[in-house]
Structures are given as C-alpha cells and as structure tokens.
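*Asks:* What follows is a protein structure lacking sequence information:
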C-alpha cells in the first residue's frame, strides 16, 4: 500500500511540472506584456529580467503554501486517502483547464482555478463521507470546508478586479496629466524623481512588506534581529536610502551611458512584477503536490495506520517548503517562459486590447459594450457643457495624442509611461496581497490594471472602444467560466474516484495526457494556419513591389479556394452529404474572414500607396472590393443550399443536377484561367477571358429557361425554383466580380510600375 501512495506522490509532482509549464504559459502575459508592448528593450533582456524576478520571487512564496494545505478546507476532518483524492483531482483538472485556455490564447487565472478546484474536490469528497456516515450534508458540510477563509480569498480575488482597474486608471490619469504624450521634455527635469519614486514604491511593497512570507524572513543578522524585524524597524531609513540611490543611479545612467530613464523603470518593473507573480502564484502550481508529499511523510511516520483511518490534522500546523523545491520550480518556470509558444499567444491578446492605436481588432462588438460606450459618450458631452471651457481645454491639451514612433515600421503598442504605470501598480497590488497571505489573481490584477491605464490613456477612443470593451468582457467571462468549470470538473473527478476506487486515478491521468496532446495538436494547426495567413498578409511597412506580390498571392489563393468550395459544395449538395456541406461552409467562412481582414486594412495600405499615385490607390481599393464581393457570392449561394439539405427538402431532379454539375465545371475552369493569368501577370488575353465569362452567362440563361419549363410542367415546386435561381444569380455575380478583379489587378500593376 505504501508503494501505491508513493506512486501517487510521484504522479502529483509530475503533474506539478506539467502544471508549471501550462501555468507559466498562461501567466507570462502578466509580467511580459508591458515591456514587450512598449518595446523597452530587446526581448532577450526582457526575458532575462523576468527570469531573475521569477527565481527571486520563488523564494518569497513560502508563506503562501499554507493556502493549499488549509486555506479552503479543514484537513483534520479528512483521512490520508481522502486528502490524496482531493489533491489528485485538483492537479488533473488544473493541467487540463489551463492548457485549454492557453491553446486559444485567452488569459485566465491560475489562482481562481486552483481555489475552485480545491473547493470542488473537497466538497465532493466531504459529501461522499457525510453520506457514508448517514448524516445530513447541509448540516455537516460547514465542518469540512473552511468557509470563512475560502470566502475571504474569493472576495479578495473579485475585489481585486475593481481595485486594480480603478487604481490603474487613476494613477495613469495623474501621470499622463503631468507628463502628457510629449513626455521627453518633462523627463529631462523630473524623470529621475519619477523613476526613484516608482522603484522605491516597488522596493517597499515587495522587499519590505513581502519579506514576511520569504525563505529569508527568519535569518538572523549581527544585531540578533531577524531580517524581517530589521526591515520593519528601519523602514523609513531604507526608503530614504532607496529613493536617493535610485535617483542618483538613474540620472548617472542617463548622463554617462545615455540610457533612457523610462527604460530603467520598465526593466526594474518587469523584474518586480515577475517576482511578485512567482511569490504569489507558485502555490498554484506546487502548493498541492508539496502538501501531498507532507501528508505522505506524516502517514509513513505513523507506523502502518490504514490510509483510510489516518487523520490529516498535521496539515493544519505551520509549514515550510524546502528552498531547493522553490528554486527548482523557479527554474522550470524560467525555462517555460523562454520556450513556450503558447505564452506568446496569450501575451498577444492583452497587448492587442491595450495598444494605443486603432487597427485590426481581435474581438467584435457586443450589445453591452455598445450601450456602455454610448452612455459614457453622452455623459461626457453633458459634463463638458457644465465645466468651464478653459478647464476642459487644459485637460484636452495634456491628453493630446502624440507618438515619437509614428514613422517607425515596428512601432510600440503603447509608450513607456504607460508601461511603467502598469508594472509599478500591478506589482505593488500583488505584493500587498502576498503580504496578507491572500492569493490574489495576478492575471486579474495585471490585466485590469492594463485595461484601466488604457482607458485613462484614451486608447479606447470612439473607433476602438466597443471592440476593446467587448474583448475585456470576453476575457472576464472566461474568468467566471474558469471558476465554474474548475469547481465542476474537480468535484466530478473526486466524486468518481471516491465512489469507484483509488485505481480510477490512473484513468483520469490518461484522460489528462490525452487532452494535453490533443490541445497541442490543435494549437500547432492554428499556429500553422496563422503563419500561412501572415505570410501573405500585407503589412504597413511593405514596399510597393512587395504589396503587388502579396496581393497577387492573396488573389490566387482566394480563386483556388473559391473553386474548391464550389466543386465540393455542389457535389455535397446534390448527394445530400451534410458532412461535406459543413466542410465547404467552414472553408467559406475562412475565405470570408480573409477577405474581410484585407478590406479592414485597405485604407491603411491605400494611404501608403497615395505617395505613388492616386490612380494606383483607386485600383487597389477596387481590387480588394471585388475580392470581398466574390466571397459574398460564394457565401450567399452556399448558405441556402445548406439550409435546403438541413431541412430535408426534396433533392434536385436529375436534369437540374446535370445542368448544375456542368455549369460548376465550366465556372471552375474559368476560375483556373483567371488564376493562371494573375499568376503570370500577363493580361493580354483578358478579352478572351471576358468572352469565356459571357459564354458561361449564356449557359446560365439557358438553365433558367429550362427551369421555367419545369415550373410550367409542375415538375418542381416554388422552394426548388427559388434556390435554383438564387444559385444562378450568385454564380453570375461571382463571374462578374472575377472579371473586374482581374481588370483591377491589371490596372493596379500597370499604374504602379509605370
């Protein structure tokens, strides 16, 4: 029996390593997005500072480990076998859940997931135990769950959302009002003081307030005091010396090495936030396995008591995690931080929502976001009528948009003033939570601080606000979904193991492995698809010849995809193959998204082309419009076909099927000729192409006449005719826009190169 539970402990630590990997992939966004988004330094330097912060922060996480042992439930009410069931259910759920969110690039909270997993699994095991004793669950459950502590943790997590957003917005507003967007001037005079204050604040909250939970808190110094006591008694002196040291150092770096002050603040802030993250969140990844290992050692030391009878009251006492475990965990986190591609996907989401300029928005608009923007806009108008115009003009002048990087090809998403505020505010709030032994969600705090600073910085203007707010709602909705899923899945796993026997654990481990492998495959396919799209995506910095080349590739791929959708869609429709129609629909959706993405960027590219010729710009816009209309034609033809089959309406007659098959083959051959012409960029035979289009249109007219005859002979019904004519109308639209697309491409190339 001892060997069995030893295997389970090993499994717990194996799951912990996996959890560290998927957890850091998700949480890296918390301390990387500000430095990366503001391009404060090369990525290797950013990752180096973050890695050092993670390693140091790991040694400050000792005090937080008690949350996993006794923060959610009363361990003295459970036996060893039950505790191991709870812990295994938690770790299995955590690996699956976090990996799933990482795959789709959505930042979620490792703190919320671990808290609700502990709660769900503890409740499930407690219910089984109470029922087994024949007692009332409602009356007895409170004896097993540490409801007051759990409620305090959950309340703290929820409050942190509003506090982080509000403080982030307030501090950003004050900072921007002082420095404005033209901050380089004021930085010459007040930069060292700003940097000194920011770093001193970080020093106080992380090193002084955060010392309580560190591995070094009880180290004695020469005076006989512990390190924690010395810092407590000399707080004022430490802060004063810290402020003076940083002011002098920052100014010397500026004068001697020409290192910009804000770069120093951002890099120190990155170190601090990474440290705060590790100090607060390491418990989320290794707290449960460490508690499981401690439980196993206590049980072994008991001298052979049955695991179903050995009380876990020892978990309620003080705990101390060996520093080597903390450092090993820190190293795993650092390696993951550097290697993980999923971490980059999550980082992109937050930077996209907080960037200063408008552009391609990842999220669509929602009714709630539209109502909020409309309400705030109306309130602002009324407020401006009441306030003196001079006051309003003063504020407006301080927030007047300006960028020092406007003409750079790879401009930052936001400036270093905002990055500094993000890092300082978030690291301080997290450090406060750590000192109070409250496992705040670092994701919630850093994300909401970033959103608050974005709001105050007027990054959410009338052009982008609805999309950014919808994105925030989507992420927050994912957080609540995390809590619900974590509680339910962990509870279900614990319940099944409790009822089915301990060997059921290995079934769930196999499920976890399968899920991780499956999501990795999905992530790789999504990454490959995105890479293929990005390869031909026209960027703002592309030269004219590159734009010509990429636009031709886009057209060729669009024509090939259109032909494939038409052939597969028509074949599936005529054979009533619903699966084939769904595949055609998916391909059509991808085609439409690509066309829409190109259209959304058309005026940014057109603005660049205006430097060459107004005619060039005109033909480029026409080209994108015709490509979009071709995608519409395919969609409007395919959609009613799918509805017809889904509703089990009568299939088309043999004559109709023969006519449509022949017509689609002709259209497909025509599109291949168009593709060949665009690929070779030889447009001399365009008149022959027009003749080919006219010939197909004549076939369409002939088919329509045959359909009228079938209607007159009552061989088909009204629904059949509506769909048949709709298909022919959209095919004609497709042909028309295909010809116009080729002409626009020809004129675009001709006017650009001559």
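*Replies:* It's in. Keep in mind that what you see is a predicted model, and the values were worked out from it rather than measured. Residues are numbered from 1 along each chain as shown.
*Asks:* When you work out contacts or count neighbours from here on, use the C-alpha atoms and nothing else.
*Replies:* Fine.
*Asks:* What's the end-to-end length of stretch 456-472?
*Replies:* 15 Å (Cα to Cα, to the nearest Å).
*Asks:* could you measure the residue positioned nearest the centre of the chain against residue 28, distance?
*Replies:* Residue closest to the mean C-alpha point of the chain, counted by Cα atoms, centre = their mean, is residue 106 at 2.9 Å. As for residue 106, its distance to residue 28 is 12 Å (criterion: Cα to Cα).
*Asks:* Test my guess that residue 734 contacts residue 633.
*Replies:* Yes - the pair formed by residue 734 and residue 633 meets the contact definition of Cα atoms under 8 Å, at 5.7 Å.
*Asks:* follow-up on the earlier one: the residue nearest to the centre of the chain in helix, strand or coil?
*Replies:* Here residue 106 is coil, with the state taken from DSSP: H, G, I helix; E, B strand; the rest coil.
*Asks:* For residue 734 and residue 633, indicate the residue with more neighbours.
*Replies:* Using other Cα atoms under 10 Å as the criterion, residue 734 and residue 633 rank with residue 734 on top: 24 against 20.
*Asks:* What sits closest to that one if chain neighbours are left out?
*Replies:* With sequence-adjacent residues excluded and distances taken as Cα to Cα, 6 or more residues apart in numbering, residue 734 is closest to residue 630, at 5.2 Å.
*Asks:* Now do the same contact list for that neighbour.
*Replies:* Neighbouring residues of residue 630 by Cα atoms under 8 Å, 6 or more residues apart in numbering: 733, 734, 737, 738.
*Asks:* Out of those residues, name the ones that lie in helices.
*Replies:* 733, 734, 737, 738 (DSSP state H).
*Asks:* Need the buried ones from the residues you listed selected in PyMOL.
*Replies:* The PyMOL command for the buried members of the ones in helices among the contacts of residue 630 (criterion: 16 or more other Cα atoms under 10 Å) is given here:
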select buried, resi 733+734+737+738
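*Asks:* just curious, which of the ones in helices among the contacts of residue 630 is nearest to residue 550?
*Replies:* residue 738 (18.0 Å; Cα to Cα).
*Asks:* does the closest one really touch residue 626, like I thought?
*Replies:* Yes - Residue 738 lies in contact with residue 626 (Cα under 8 Å); the separation is 7.2 Å.
*Asks:* alright, now check it against this:
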C-alpha cells in the first residue's frame, strides 16, 4: 500500500534538487546585483562572500519550514493522500514556473509562487472533498488558513510600494550628501555613514539570521528588551571602526559595506527562501514518517499532527545549502536574471533589453510634467544646487574597456543593500511576511530613479522594464494558483498523472536550458554598443565585412526558405521564416542604434570611415527590409488560403532563387575572406540577375494578357519580383560603396599595416 508514496517521496526529492537549482537561478539577483553592478569587489570574492552567506542562512532557516506544513491550509482537514497530492502538485508547478521565468531572464518571487501553488492545490482538493461529502461551499474556509494567506498577500503588495518609495528617498538624500564624490567628503561624515550602514546590516543579520537557530530562545530576552542599547552600542563601535579604517588603513568603507551587505542578503535569501524549495519535500517526508507508523489507510489518516512544530534535519539543510552554492557558481540562467536587474538600474546609456509601451510613455510624460512643475516652483539657485549634486564626473575609461565600467557607483550600491536590509529586518521583527525579491528589486529601481539614472534617453525603456517585471510578478501568482489546481486535480483523478507530469518537467527543463544556451550564444555574436576596438580604418573594414558576410548568407537562406515553402504551400515553415526575418531586422536596428558609440570610439584620422559605416548599415537595412516584405507577403498569401503560384511562376522564382543564392554565397565568402578584389566580377553577375528579374516581370505581364490568372497570385508574384529587384539593387549599391572605399583607403591601410 505504501509503495506509491515511497515513489512519490523519491520524485519529490529529485524535484527538490531541481527546484533548488531553478530557485537559486532566479533569486541570485537579490543579493548579487549591487556588488556586481558596482564592481566594488572582484567577482570571485563576491561569490565567496555570497556562498558563505547562503550556507549560514541555510542552517538558520529551520524556523521558516512551518509555512509549507500549516501556513496556507489547515492540515487537520486533510488526510495523508490529500497532503501528498498537494505537495506533488506544488513541486511540479513550481519548477515549471520558475524555469520559465529564468529562461526569460525575469526575476520573480519564489515566495509568491510557493504560496499561491499551495493555495491553489489545497483549494481544489478541498473543493473535491466538499463536493464528495455534499457540504456547503462555505466550508472551504475551514480547509484554508485564509488569515495567514491574506496577510502574506497584503504584505507582499505593500512591500512593492514601500520598498520603491523608501529606496528612492534614501538614495536621493544620500546623493545630496555625497554627490558623486564620496572620497572628497570629510572623514567624520564618511565614518558616520559607515557606522549607520554597518549597524543596520549587523542588526539585520542578528534579527534575520539568529531567529531561525535553535539557540535563539536563549538570547531572545536580551534582544527584545535591550534592543535600543544594542543598536546604539553597535553604532558607536562601527563608527569608530569605520573612522580607523578610513584614516589609518586607508580603506574605502563603502566596499566593506557592500561586502557585508552582500553576505547579509545572501544569508536572508537562504534563510527566508529555502522553505520555498525544500519545505514541501521535507513536509512530505515528515508526513510519510508519521503515517507509516500509524498503520492506518492513506485515505483515512488525518494529518492534523502537521500543525505541531517539527524539528528540521540539519544535514538536509546543509545539503540544500551546498546545492545552492554550486548552482550560484555555475548557473547561466542566474547570470541572465542578474543582467536584467543591473540593466534596468545602470547609470549609463547602452543597449536596452525592453521595448517601450504605451503605459511607460504615459508614466514618463507624467514624470516630466511633474518635474516641470517642481522646477517652476523652486528658485533657480536651489535648482542649480540640486543639479550640481547629481553631476556625474567623467571617468577616464581605457579604450576597449567601456563594457567593464560599473553600472552604478559605490554610494548607490551601499544604499541598495542598507535599505533592503533595514526593510527586511523591520518586517521580520514585526512578523510581517514579504518577498525578498520584491524588496531588493524595488529598492534598486527606486534608487536608480532618484539617482537620475533614468534620463530622457532611457526612461521609457527602463519604466517599461519595471512594468514588465511587476506584471510578471502578478502573473506568477495567477499562473501558480491555476496551474497547481489543475495539476492537483489530475493527480487526484489518477496517480499515473504523476509520471506524465514528471516527464513534462524533464522535457521542459531540458528544452528551456538548450534554448537559453542557444539564445546566449546568439546574443554573444551580436555586437552591441561602446565598441572601442573599432578605432581605425582597418577596424571599420573588419567590422563591416563581418556584418555583410553574416547578413547576405542569412538572406540567402531566408530567400531560399520562402521560395521553397511557398511552392509547397507550407504555412508553418513560412511563419517560422517570417519570425527569423524579424530577428534579422531587429539585429540591424540594434547595430544602427549603436552608431553613436561607434563614432565616439573612432580615432581622429579614422572619422571619415564613419560615413562609410553608416551607409553600409543603411544598405544592409534595405536588404533586410526587402526580404522581410517578401516573407510577410508570402506568409499572408498562404495564411489567407489563396491559390498557389502557377508552374511557370514557380519555375521563374526557383531560377531566380538559385542564381541569387549563388551570388549571395560568393559575396559572403568574399567578405568573410576579405577578398575584395573579386567584387567587380560579382557586380557583373548581379547585373545579369537583375535583367532576368526584369524579364520575369515582362513574362508575367504577357501571361495576364494571354491567359486567365488569379489577381491574388499576380499581386504576390509582382511583389516578390519587385522586392527582389530592390534587394539586388541594395546589394549592388553596397558592393559599389565597398569597392570605392576599399580602393580609396588601400594605401592608408597598407601604410598602417607596415607600421
């Protein structure tokens, strides 16, 4: 009788490991963003500090494990079989949901996901039991611990607003005090700031870290009744230590704050969020142990005993901590989520991950209007004073190392860590539930807004990114509830659904991992902003040649796909080709967006090459737009179920396709190998192809007059031929431009080569 549940426990153990991996990949953003974004500490040192914090937090997390057992539902209303079904549904849903968000590079809350998964699965099982007993629907409240669930939800919603507001206020006044020149402030001011910051973080470590340990009860009396004295003494001690470090050892106290803050938030993450990953499997193990000793049937044994406090296994906590640390060092998805947070809060300009939307535009316009109102009220002297505090010093960054510049300075990184630590400490001491992800992310966003990191050039993109992330959080709750309910109901119908869902988990996690790896490789190939290595004519030649080779070879494949799929009337493949064409156009648009940084990176004697580079991108865009129009028109034609092209039309298109692909291949190889002397021969071949396209147009005109023809087919055919003409013409213009530039700069490049 117990065999199915033993297998379920084994499955839950495997799922727990997977959940730890995907959970850490998501939550690493909470405690690594500030240290990595500010580049205050070497990356290896940051990881070591975070790893120690995670281990310490894992050991102190035992007090949080009660949430999975009794925080959301009343266990005495469920039997053992119900509990195991609920736990299986929660773990399956949690892994799929978190893995999806990680693959998108979007930080979400593991706390919210686990809470709503427990709620969704418990509600559906309760409804099934109520229906089976013929009870009233109002009995549902006896099954669900609605007071705790409501408190958690309201606490999470409130934390979003409070964290953003407090982060903005603290950062604004910190910048007024220090501007962007922390080292130029008086020593006693820096020491006081260090004392305040370190006291806040140490208090956070004590409240958050020790509360889950077995010996907390022994010192609780001291902490509860002497808290003011402890905080005051800590402030004096850490202020003196900061003063000594600054004056005697010449230590930058901000780096110490960032290091200690990173440790504290890593510890909080493990202590607070470990329950989200292994709390359910541990609760399932406890349930099985209790049930197996009872000798009763799984469908009759009440699980009310789960309401009692059960001590956690320290070895299991340590094992979980070890898995978390390994994931922290190796997860590529964690890096993607971290990049999202840093990208939205960075001080400088650069590639924007998110696209603007109507809501972000409205928010930015309202902010500009409000700012104009403040400027109208404030005297000009006050405005000048405030603006002077936000003037960023120009940093002398060596060429080729722009991407190594910090995303923000040490002051903002310290504010992020201090504010998040204080807010989480206050909530913990008041026993208010909250999401560490929401607090740390919203503090960072509020601080970046107050620090004027969102300028006119980037505000609409950054606001859109924040809106997308926040909407993703609410979407997490809705999806978690519904998905967990569906999974639980299916498992309740038949335990064989567990096997099905485990296969789905394995497939989806493997698939998203492969897709993420592929996407990361594609992004690595794309050349984004601030490319300082393009400083000479040779650099321009190399860069533009790579772009041309890449684009023409891809266009050849895309054109071939369109013609082939159109001849077969294959709608699915045409849809896929249309998406690939969209990617190509987006990549060229991003290259054009980076022209500003490209021109700034050129040396004085190479500035003339900027015009050539701009024109090259313009011709490549014309080529991409032409193939884009051909792909969209073909997809639209087939999608509308119009008749296929006639044999004569397809024959001409296949001939054009063969000749065009041969020429595009020759162009791609020539630019890949830098064989520019062959361009003249290629230009002659292109003229022949243009003539063939023109002849095809005339043949179609003759067909229309001589025989019956479909108007839709004629429209599509003429569109393809005309866009093919534009494509070839753009390529001819590009080759002529390149040939002229190659000849006019040949002597200069040879001279540079000799040097």
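*Replies:* Alright, I've got the coordinates. Everything numeric in this text was worked out from a predicted model, so none of it was measured.
*Asks:* Check the secondary structure at the alignment partner in structure 2 of the residue nearest to residue 734 of structure 1 for me.
*Replies:* Matched to structure 2 by TM-score structural alignment, residue 630 of structure 1 sits across from residue 623. Following three-state DSSP, residue 623 of structure 2 is assigned to helix.
*Asks:* Quick check: the gap between residue 623 of structure 2 and residue 544 of structure 2.
*Replies:* Taking Cα to Cα, one finds residue 623 of structure 2 at 15 Å from residue 544 of structure 2.
*Asks:* Kindly report the same for residue 193 of structure 2.
*Replies:* From residue 193 of structure 2 across to residue 544 of structure 2, the span is 50 Å (Cα to Cα).
*Asks:* Same question for residue 344 of structure 2.
*Replies:* 30 Å.
*Asks:* Settle it for me: which of these two has more neighbours?
*Replies:* residue 344 (27 against 18).
*Asks:* Once you drop chain neighbours, what's closest to the more buried one?
*Replies:* residue 462 (5.4 Å).
*Asks:* The one you found and residue 454 touch, don't they?
*Replies:* Yes - using Cα under 8 Å, residue 462 of structure 2 is in contact with residue 454, at 6.8 Å.
*Asks:* For the two, work out which one has more neighbours and name it.
*Replies:* In terms of neighbours (other Cα under 10 Å), residue 462 is the more surrounded of residue 462 of structure 2 and residue 454; the figures are 28 against 23.
*Asks:* That one matches what in structure 1?
*Replies:* Using TM-score structural alignment, residue 462 of structure 2 lines up with residue 468 in structure 1.
*Asks:* Give me the secondary structure label for its match.
*Replies:* helix.
*Asks:* Tell me who's in contact with it.
*Replies:* Counting by Cα under 8 Å, 6+ apart, the residues that residue 468 of structure 1 touches are 353, 354, 361, 363, 460.
*Asks:* Nearest to residue 518 of structure 1, out of those residues: which one, please.
*Replies:* For the contacts of residue 468 of structure 1, the nearest to residue 518 of structure 1 is residue 363 (25.4 Å; Cα to Cα).
*Asks:* what about the corresponding residue of structure 2 for that closest one, helix or strand, and which?
*Replies:* Matched by TM-score structural alignment, residue 363 of structure 1 corresponds to residue 354 in structure 2. Counting by DSSP states H and E, no helix or strand carries residue 354 of structure 2.
*Asks:* what's around residue 354 of structure 2, how many residues?
*Replies:* Neighbour tally, residue 354 of structure 2, other Cα under 10 Å: 17.
*Asks:* close enough to count as contact, it and residue 464?
*Replies:* Yes - when contacts are counted by Cα under 8 Å, residue 354 of structure 2 is listed as touching residue 464 (6.5 Å).
*Asks:* Map residue 415 of structure 1 across to structure 2 for me.
*Replies:* Taking TM-score structural alignment, residue 415 of structure 1 has residue 409 as its aligned residue in structure 2.
*Asks:* now do residue 245 of structure 1
*Replies:* By TM-score structural alignment, residue 245 of structure 1 lines up with residue 237.
*Asks:* Which residue comes closest to its match once chain neighbours are left out?
*Replies:* Setting aside the residues directly before and after it, residue 237 of structure 2 is nearest to residue 195 in space (Cα to Cα, 6+ apart), at 7.5 Å.
*Asks:* what ranges do the helices span in the stretch 401-550 of structure 1?
*Replies:* In the stretch 401-550 of structure 1, the helices defined using DSSP state H, counting those that start in this stretch lie at 416-435, 442-456, 465-500, 504-535, 544-574.
*Asks:* Please report the distance of residue 412 of structure 1 from residue 422 of structure 1.
*Replies:* 15 Å.
*Asks:* neighbour-wise, which of those two wins?
*Replies:* Neighbour count, other Cα under 10 Å: between residue 412 of structure 1 and residue 422, residue 422 has more, with 34 against 22.
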